[in-house]
Structures are given as structure tokens and as C-alpha cells.
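Participant: okay, here's the prediction I keep looking at, along with the sequence it came from:
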Amino acid sequence: MMNDQAPIAAARTPDQLVDDLRQLLAVEQIDVDLYRGARQPGGVGRVYGGQVIAQALVAAGLSTPAERIVHSLHAYFMRPGDEEVPIIYRVARDHDGGSFSTRRVIAFQHGKPILTMTSSFQTLEAGLSHQSEMPDTPAPETLVDEADQRRAVAAQVPERFREWFLRPRAFEVRLVDLPPWLSGAAAAPTQRIWFRAVAPVGDDARMHRAMLGYLSDMYLLGTSTRPHGVNWMVDAMQTASLDHSMWLHDDIRIDDWLLYVTDSPWAGRGRGFARGEIFSRDGRLVASVAQEGLIRRRNPR
């Protein structure tokens, strides 16, 4: 939904970058089922949508039994988040059954909702099993680090975006398919992206899932713009996530390589639709994602 445009801070170690993200997502309880989400340090402009999803998911999880793990979430973005103030999360405990718990979260800023999200948690059990096959993809070790690709083209990025474009992140990313800002050409509406946290995250399963929710909003909507040869560095584009759904199928470790396979079957009427599958390195389908977002060309001023 939103661009996480934050100035580059002083050099941070990989462990510090991951700890910064962990602290950002660890919401503070201020009353029963009421939580405060921290600002992104140095953040300016609009809040990154994955941050709101992840903080809402952490807040929802704090009201559920520890043995119940989130298996799905469905969110709608209503207003841009403001990086100048914290976000307040109100949790409604809609249902607690024998195996499942359902939670509803509303995120507020300035007294108005910016996001609503429903999530479902399940006590894990065995069951019938099948899955999609992971596509044949080059190993991440054979690919260039995206951070190096960004540095190589940084001089072409408008100055007002350059610090955000080059900022250090808590995730290492290896792109299988070149993005428009690097290739400069139209491409098929598909992407394959390897990613992992740059340092160990620990053994808190809920934090691994929250960080996956944080990252799942990256790259997805951009898949729907690839066939049109647009480049946000030179084209006047308005983009924003409108909704976001994620299904978590299996255990994950965000600090081990995961493959994000995305496609966009449709775009039109100012909107783009994209889907994603996330595989572990050993081929397990661990999550599925879907999103519709705004993709508009802006009229020149």
C-alpha cells in the first residue's frame, strides 16, 4: 500500500537491522486488547503497508492461546498511514472454538481507521496433504544481491528517492527476473524473488510469521505493472495496496532462503491484481498471498 521512505541511518550491522525490525513489530499493550505500534525510526511520508499488516498480526496474536498459530489474514487499507505518529490497534475477540480463534483488528491514526484486518488462528493438527510444485529456479547463491544492483543504478534515481532506494534493510534479496528499474523494458507479469533475513531471528514462530507478513507486501503489486513497461523512476505513477490476503500453510524460518513466486492475471480500471506463492528452499509451499492495488498513471503537472 505504502512506500517505506526512510532516510539512510548510520551503518547498522545485520543483527542490528533484524533487531530494529523485531522491535518495530513488537507492539506495546496500553489496555486490554489495545496496542500501540511504534513509528519506523526516521520514517517520513506514508507508512509501509507491510508494517501495518505485521503489527496488526502481532496484536491479534497476543490475544490468542500460544499454541494457536495464524493460518490466514485478510486486510483492507482505507487511508495512508502517517509516519509522524504511532498506530493504535484495537483487537476484537470474535470467536474462540475448539480448534480455531478469529480476531478482528482495526488500526487507527488521528482518530480514523487506516486498516481493518481479520485473522484466524489454529491449533496445529495432521491432515490430508498436497501442494503446488516449486518452479525450477536458479539457487540464490548464483544470483546478484539486489543491494548491489541498486547501487549500480543509484545515479539514475531521482535525488528525492535515492536515500530510500539505497537504505539498508533487514532482508537480503536476490531477484531472478530483472525489475523495470533495472531492465527498462516491458516484461511478463511474473516474478521470482529469493529473500531471507540478514541475521538470525530466533525461535519465536509468531515473529517469523509477522516478518513474513511484513515482507509479503513488497514486490507483489509491482508484478501487475511489469507488462506495461512503466518505471516509477521516470513515469508518474500512483500505486497503493487496496487489500491484502495471506494464507500460512506450514512452518517457516524467515532467516532461511524463501522463494516468492508472483504473477498478475489481470489489470484494468486503475487496479492491478497479483498473486504469490512462497516456498521454502526444500520445496515446501509455506504461504500463499493475493492483493489488489491501485496502479494509475498520473497526469503531468
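Facilitator: On my side now, so go ahead. Numbering: from 1, shown residues only.

Participant: please make it C-alpha for all contacts and neighbour counts, starting now.
Facilitator: Will do.

Participant: would you map the helices across the chain?
Facilitator: 14-25, 49-61, 146-153, 159-166, 180-183, 205-216 (DSSP state H).

Participant: the fourth one to helix 146-153, inter-axis angle?
Facilitator: So the one you mean is helix 159-166. 150 degrees (axes from the mean of the first three to the mean of the last three C-alpha atoms, to 10 degrees).

Participant: want to compare, so here's the second one:
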Amino acid sequence: MNNVVHHLIDLLKLERVSEHHFVGRSQDIGFPKVFGGQVVGQGLSAATQTVENRHPHSLHCYFLRPGDSSQPIEYHVEVVRDGRSFSLRRVTANQFGKCILAMTVSYHIEEMGLDHQAAMPNVPGPECFQSELSLYRAHANEIPEKVRGLFTADRPIEYRVVENQNPFRPRPDMPRRHMWIRSVEALPKDPLIHQSMLAYTTDYGFIQTALLPHGISINNPNLNVASLDHAIWFHRDFCLDDWLLYVADSPSASHSRGFARGQIFNRSGQLVASTAQEGLIRYNGE
């Protein structure tokens, strides 16, 4: 298995210290702060390991403090309720005795019922686009040297953006983005691996959708962006080692906050998950 994929699977498994206490390693991706998607994915993994015969259908979390990417993270899971159909877990992620993330995850038994969904947008397939990584490598000379290795390194998830632009000199555009995503290698059949890896992936580039109308690069030195919260709803089964279309739009930005919402479809057109996020966007440019 590809080293970067194996590393991510291992990162999301966690070390189980006791029944409701887990420890996760931090991923150093070149920044002092922990990537928010890592904490979301690890938190979901911790909660799910305390539940039997039920699947996560939603999670909601708040990023309370920036995490230190050089230090491990402790996860404490509280059993809030185990009912006949639903279970609820509350998770806190801690470093240095302080909470960096608070999350609730709800679980549901397998149950049949009414079924409908929004239609998948009609966009070309992933084979029509270059990977985002190849674009970064093509524009490597525009990346500051101190972070060039970070942006051009191998990744466990491949991203192919339909509305491809030069990521360092974007032009103003509609606040909408279509991105094909998948693991760069086949994954084990364990649903928790696919769910926690998708949770990890959904935070990547999500709030950047709110920057599109303004033509501002995420790498702009006058820009400060940070995720404030994150929510995911799992609707249907999916495989992250097959292409999924992540559709994101940003209906609002105000008061130094941007809001984004997302839909994730498989190649058959099934809506498998939905997301929402608000992020801090402080811009001190002209």
C-alpha cells in the first residue's frame, strides 16, 4: 500500500488507552497548527469505536483552539445515550490539558424508509481534469520556498477541481466549486476507514469557496483563515477509493466569517453525504 495512504489510515486508527480514552498522533504537514480535518477524522474514529451495530449519520463539531502539530492529541468519549434506534457520543480532543475540539456524533441502526435526493450536477468526469497536485507542481516556482515541499509532496487523497485556476493568482468567480476526490489507492473494506478518511478530507479547501468571489488566494499574506466549526451528514454508503464529486458553495460571507455548504455524490449520482462549515476570514489587504 502507498506509504501516504497507509500513514493516514494509521493516523486515524488511534491508540486505545481505556474504554473511552484514545490517543492520536498529530500529522506534521509543514504548519505549526494541526489540520482541522485530522482532528475531525480522529474524533469520529474514537467515537465509532465505542458503538456497536450502528453507523454514524451526523457529526457536529467546534474548533476551540489551534492544535499543536508536534504533539499527540487525547480523545475522551462520553456515552450520552444508547437508545433502541439511536446512540449519541460526545467527544473532546485535548492538548496540554485544554480542549481544542468539541464534537457530538449520532448513530442510527439500519432502517428502511422514504428515499429521495437532490440531483447530481452535470459536470465532466474526473478523467477530464488534472490533479490539484499536478497544478501545484506546475507552478512550484510561485510557491514560497519554505512551504514548497508541503504543497508539492505526495498526498493520500487526490483532488481534481473542475474550475481549475492558477491557485496563486485566482480571478474573481462564482462562489461555487466542484471537486472530484478519491484515495490514491484501494482501501480496506472497513466502513470506519472510509468514513473517517472522508471526514478528514471534507475540511480540505472547503472554506476557500468563500474566497472565490473576491479573487483572493488562500496563500495571500494579508489573509487569516481558520475553520470555526464543521458538520457532516452521512446519507448513504460510499467508497472513498472510487471517485466522489464534492460540490461546495458559499451563500454568504460577512463580519469576517465565511459560510460554506457541500454535497458529495458518487459516480452513480447518489448523494452520499452533506457538509457545512463556517470559518474565520480576516483580510487586511487593499
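Facilitator: That came through, no problem. The shown structure was predicted, so the numbers you read here are calculated from the model rather than taken from an experiment.

Participant: TM-score for this pair?
Facilitator: Overlay of the two chains. TM-score (TM-score structural alignment, normalised by the length of structure 2): 0.96; 286 aligned residues with a C-alpha RMSD of 1.5 Å.

Participant: could the helices of structure 1 be laid out in TSV, adding mean neighbour count and distance to R90 of structure 1?
Facilitator: Shown next, in TSV, are the helices of structure 1 (neighbours: other C-alpha atoms under 10 Å; distance: least, C-alpha to C-alpha, whole Å):
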stretch	mean neighbour count	distance to R90 of structure 1
helix 14-25	18	15
helix 49-61	27	8
helix 146-153	14	37
helix 159-166	15	30
helix 180-183	15	39
helix 205-216	22	17
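
Participant: how about these in JSON lines, adding distance to A290 of structure 1?
Facilitator: Below are those laid out as JSON lines (distance: least, C-alpha to C-alpha, whole Å):
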{"stretch": "helix 14-25", "distance to A290 of structure 1": "22"}
{"stretch": "helix 49-61", "distance to A290 of structure 1": "13"}
{"stretch": "helix 146-153", "distance to A290 of structure 1": "24"}
{"stretch": "helix 159-166", "distance to A290 of structure 1": "25"}
{"stretch": "helix 180-183", "distance to A290 of structure 1": "21"}
{"stretch": "helix 205-216", "distance to A290 of structure 1": "9"}
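
Participant: grab the nearest non-local neighbour of S58 of structure 2.
Facilitator: W233 (4.2 Å; C-alpha to C-alpha, 6 or more residues apart in numbering).

Participant: contact partners for T116 of structure 1?
Facilitator: 75-78, 104-107 (C-alpha atoms under 8 Å, 6 or more residues apart in numbering).

Participant: hmm, I typed the wrong one, I wanted A197 of structure 1.
Facilitator: 18, 170-172, 254-256 are the contacts of A197 of structure 1 under C-alpha under 8 Å, 6+ apart.

Participant: then V27 of structure 1?
Facilitator: So, once contact is read as C-alpha under 8 Å, 6+ apart, V27 of structure 1 ends up touching 35-38, 55, 58-59.

Participant: recalculate using a threshold of 10 Å.
Facilitator: If you count contacts by C-alpha atoms under 10 Å, 6 or more residues apart in numbering, V27 of structure 1 has them with 34-38, 54-59, 62, 87-89.

Participant: next one: R271 of structure 1
Facilitator: R271 of structure 1 is in contact with 221, 224-225, 239-242, 292-296, counting by C-alpha under 10 Å, 6+ apart.

Participant: against A139 of structure 1, how distant is it?
Facilitator: Applying C-alpha to C-alpha, to the nearest Å, the value for R271 of structure 1 to A139 of structure 1 is 33 Å.

Participant: give the aligned equivalent of Q149 of structure 1 in structure 2.
Facilitator: Aligned by TM-score structural alignment, Q149 of structure 1 pairs with L135 of structure 2.

Participant: one more: T137 of structure 1?
Facilitator: By TM-score structural alignment, T137 of structure 1 lines up with V123.

Participant: circling back to that earlier point, neighbour-wise, which one of the contacts of T116 of structure 1 leads?
Facilitator: A107 (26 neighbours; other C-alpha atoms under 10 Å).

Participant: how close does L8 of structure 2 sit to R182 of structure 2?
Facilitator: Counting by C-alpha to C-alpha, the separation of L8 of structure 2 from R182 of structure 2 is 13 Å.

Participant: which neighbours do those two share?
Facilitator: 156-157, 197.

Participant: mind listing the strands for the stretch 101-250 of structure 1?
Facilitator: Secondary structure of the stretch 101-250 of structure 1 by DSSP state E, counting those that start in this stretch: the strands cover 112-123, 171-175, 190-197, 237-248.
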